[in-house]
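Q: no FASTA, just this:
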């Protein structure tokens, strides 16, 4: 830790470190668990950020997505993303400022890449992470098409998906509360550049 936070005493910090390290040390001492191999770790290193960093190779079209959606998504989200029993994925544009906003991919989500990320890691509900990268690109393309964001002939991949501009891209604002920002300490020297 390079910064000392007022109010957090050194004994409290030591106690916190021991509390966090204790279970790991106990597991090692007792022979519980195992270290992940690089190959195992790769299967869980799937995060995709707003800029598209982390998108895997592959591609998918709207037409392919319609087929995958019908097989794996429609039972929960409706045949055209209207929802029921699970959340609606389509519609709601212009409703966010109303008394009953409908938060969908087309009305609420600011980045198409995070739609991909969510589908990739959490869907379908009964079998998360079971879709291939091509299927996730395809379902993402289909849902973006249903929301009027991409054309019927769109094909998405790691290059084209980050370029998709979502209708609510500018609808999110920075949170200026002091407990939500990561501002460098004004009393400490700037950290050295990472190498």
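A: All right, it came through fine. From a predicted model like this one, the values you see are computed outputs, not experimental measurements. Numbers count the residues shown, from 1 in each chain.
Q: for the rest of this, base every contact and every neighbour count on C-alpha atoms.
A: Will do.
Q: strands along the chain, start to end?
A: 59-61, 155-157 (DSSP state E).
Q: reformat these as JSON lines; add mean neighbour count and distance to residue 67.
A: Converted to JSON lines, the strands of the chain look like this (neighbours: other C-alpha atoms under 10 Å; distance: least, C-alpha to C-alpha, whole Å):
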{"stretch": "strand 59-61", "mean neighbour count": "21", "distance to residue 67": "10"}
{"stretch": "strand 155-157", "mean neighbour count": "22", "distance to residue 67": "14"}
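Q: any chance of those in CSV, plus distance to residue 104?
A: Conversion of these to CSV gives the following (distance: least, C-alpha to C-alpha, whole Å):
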stretch, distance to residue 104
strand 59-61, 21
strand 155-157, 20
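Q: let me know which of those is the nearest to residue 175.
A: Taking C-alpha to C-alpha as the measure, those were each checked against residue 175, and strand 155-157 came out nearest at 31.4 Å.
Q: next one for the comparison:
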């Protein structure tokens, strides 16, 4: 019992002695002057990057909103789009947009349960303008950004026509494209929860 009593006493005494030897300063005047010396002599700037012109920014600032804001001038239709598709798109998506080997673009026959589960432009995409936006910036796969605006309008028209959403002769432009109502739009509803995603 005596040993157990002495140990805490000695520990307390040692702690008090240590605290007494540590220099105390006013909390309001504490300073940290232990900066390391710059022995490598780093420059203020490393010279990465360079000023970008408005012209170069405009070349990549090409996003298109659901309401059509951002759509360029030009026009196209499915007749012309079909010809462009055969040359620049069919190798990846198939002759009619259903064969692949890459993503299926056209729903095709909906009588089978298998086809109804496939997500395509015709049964899943909520906005027609997204077709234009994606094709212009990302297609064709081997040369993204190489299509003219009129080619993109025509390809968009062909894909919408192939999905049964517009007629073959419908002319698409910055005014008519945003007015097309996609079948899946009603399934994308705003989420009004403050801490949730914008769309659910």
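A: Happy to help now that I have it. Since the model is a prediction, treat every value here as computed from it, not as a measurement.
Q: right, and the strands of the first structure - which one's nearest residue 105 of the first structure?
A: Nearest to residue 105 of the first structure, of all those, is strand 155-157, at 16.1 Å by C-alpha to C-alpha.
Q: hmm, who's touching that closest one?
A: Counting contacts by C-alpha atoms under 8 Å, 6 or more residues apart in numbering, the residues outside strand 155-157 of the first structure that touch it are 57, 58, 59, 60, 61, 62, 137, 138, 141.
Q: what's the counterpart of residue 61 of the second structure in the first structure?
A: In the first structure, residue 61 of the second structure lines up with residue 45, judged by TM-score structural alignment.
Q: what's the most distant pair in the contacts of strand 155-157 of the first structure?
A: Checked with C-alpha to C-alpha, these reach their widest spread between 57 and 62, with 17.2 Å between them.
Q: more neighbours, the two?
A: For the pair residue 57 of the first structure and residue 62, the greater number of neighbours falls to residue 62 (25 against 11), based on other C-alpha atoms under 10 Å.
Q: got the contact list for that one?
A: 138, 139, 141, 142, 145, 152, 153, 154, 155.
Q: the closest residue to it other than its chain neighbours: neighbouring residues, count only.
A: With C-alpha to C-alpha, 6 or more residues apart in numbering as the criterion, residue 62 of the first structure has its nearest non-adjacent residue at 4.4 Å, and that residue is residue 142. Using other C-alpha under 10 Å, the number of residues around residue 142 of the first structure comes to 32.
Q: trace residue 142 of the first structure over to the second structure, please.
A: If you follow residue 142 of the first structure across to the second structure using TM-score structural alignment, you land on residue 158.
Q: touching, its match and residue 86? I think so.
A: No: assessed by C-alpha atoms under 8 Å, residue 158 of the second structure is found out of contact with residue 86, at 10.8 Å.
Q: let me know how buried residue 195 of the second structure is, in neighbour terms.
A: Residue neighbour count, defined by other C-alpha under 10 Å, stands at 7 for residue 195 of the second structure.
Q: what of residue 20 of the first structure?
A: 11.
Q: look up how far residue 11 of the first structure lies from it.
A: Separation of residue 20 of the first structure from residue 11 of the first structure (C-alpha to C-alpha, to the nearest Å) stands at 14 Å.
Q: could you do residue 95 of the first structure as well?
A: Here the criterion is C-alpha to C-alpha. By it, residue 95 of the first structure lies 51 Å from residue 11 of the first structure.
Q: those two: which is more packed in?
A: Neighbours around residue 95 of the first structure and residue 11, counted as other C-alpha under 10 Å, are more numerous at residue 95. The numbers are 14 against 9.
Q: enumerate every residue touching that one.
A: 101, 102, 107.
Q: could you flag which of these are buried?
A: Burial by neighbour count, judged by 16 or more other C-alpha atoms under 10 Å, picks out 102, 107 from the contacts of residue 95 of the first structure.
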